[in-house]
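# sequence? don't have it. structure:
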């Protein structure tokens, strides 16, 4: 699977997940965007999020050997600032 095809599928599945688990989001307009992606050999991985203020982010992994995609959903718990250096 090529990168564009994978990212389209991943974005679509994130949208489906959000609509299934948060029915009120179906009436809201929101975007799904890719934060990071990587392709290694026949495998793909991407981190995605939405413009909804729910703190969720998603990891999609495509296993090219099995032709399966896995979707992990995470909720941001905390953002901690760590000062480094002077």
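Thanks, I have the structure now. Quick caveat: nothing in here was measured; it's all calculated off a predicted structure.

# Going by C-alpha atoms from here, please, whenever you check contacts or count neighbours.
Will do.

# mind listing the strands for the chain?
All strands of the chain, identified by DSSP state E, fall at 32-40, 43-50, 56-63, 68-75.

# Could you give the number of residues near residue 46?
If you count neighbours by other Cα atoms under 10 Å, residue 46 ends up with 21.

# Next one for the comparison:
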């Protein structure tokens, strides 16, 4: 799987996950255009990427592709806090 294929599949997974977990009362949804790649890397047949969306929900997503098993893993995280720590 090349880099572009991975990024598109990963973004689609984030869209599917996000849309399934949105509050139905909000009547909202996102598309692939609302997902952006923060970082990604490919090593041998494996890929990993960090993604976020344009939603103001504090969520970010990690998608991993295991090329040996031809399987994807999606981890969803919620940012609770951003604390500044001075370098002493």
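Now that the structure is in, tell me what you want to look at. These numbers come from a predicted model, not from an experiment.

# ok so, going back, as TSV, the strands of structure 1 with distance to residue 12 of structure 1 would be great.
As requested, these are exported to TSV (distance: least, Cα to Cα, whole Å):
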stretch	distance to residue 12 of structure 1
strand 32-40	8
strand 43-50	11
strand 56-63	11
strand 68-75	11
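
# Figure out which of the ones you listed is closest to residue 85 of structure 1.
Minimum separation from residue 85 of structure 1 across the strands of structure 1 (Cα to Cα) falls at strand 32-40, 26.9 Å.

# got the buried residues for that closest one?
Buried residues in strand 32-40 of structure 1, defined by neighbour count with 16 or more other Cα atoms under 10 Å: 32, 33, 34, 37.

# Dump those to a markdown table, plus distance to residue 80 of structure 1.
Formatted as a markdown table, the buried residues of strand 32-40 of structure 1 follow (distance: Cα to Cα, whole Å):
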| residue | distance to residue 80 of structure 1 |
| --- | --- |
| 32 | 25 |
| 33 | 23 |
| 34 | 23 |
| 37 | 24 |
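
# And the residues you listed, which is closest to residue 2 of structure 1?
Set against residue 2 of structure 1, the nearest of those by Cα to Cα is residue 37 (12.1 Å).

# Find the nearest non-adjacent residue to residue 46 of structure 1, please.
residue 37 (4.1 Å; Cα to Cα, 6 or more residues apart in numbering).

# from the buried residues of strand 32-40 of structure 1, which two are the most distant?
Across the buried residues of strand 32-40 of structure 1, no pair lies farther apart than 32 and 37, at 13.8 Å, counting by Cα to Cα.

# which one in structure 2 is aligned with the residue nearest to residue 46 of structure 1?
Counting by TM-score structural alignment, residue 37 of structure 1 corresponds to residue 40 in structure 2.
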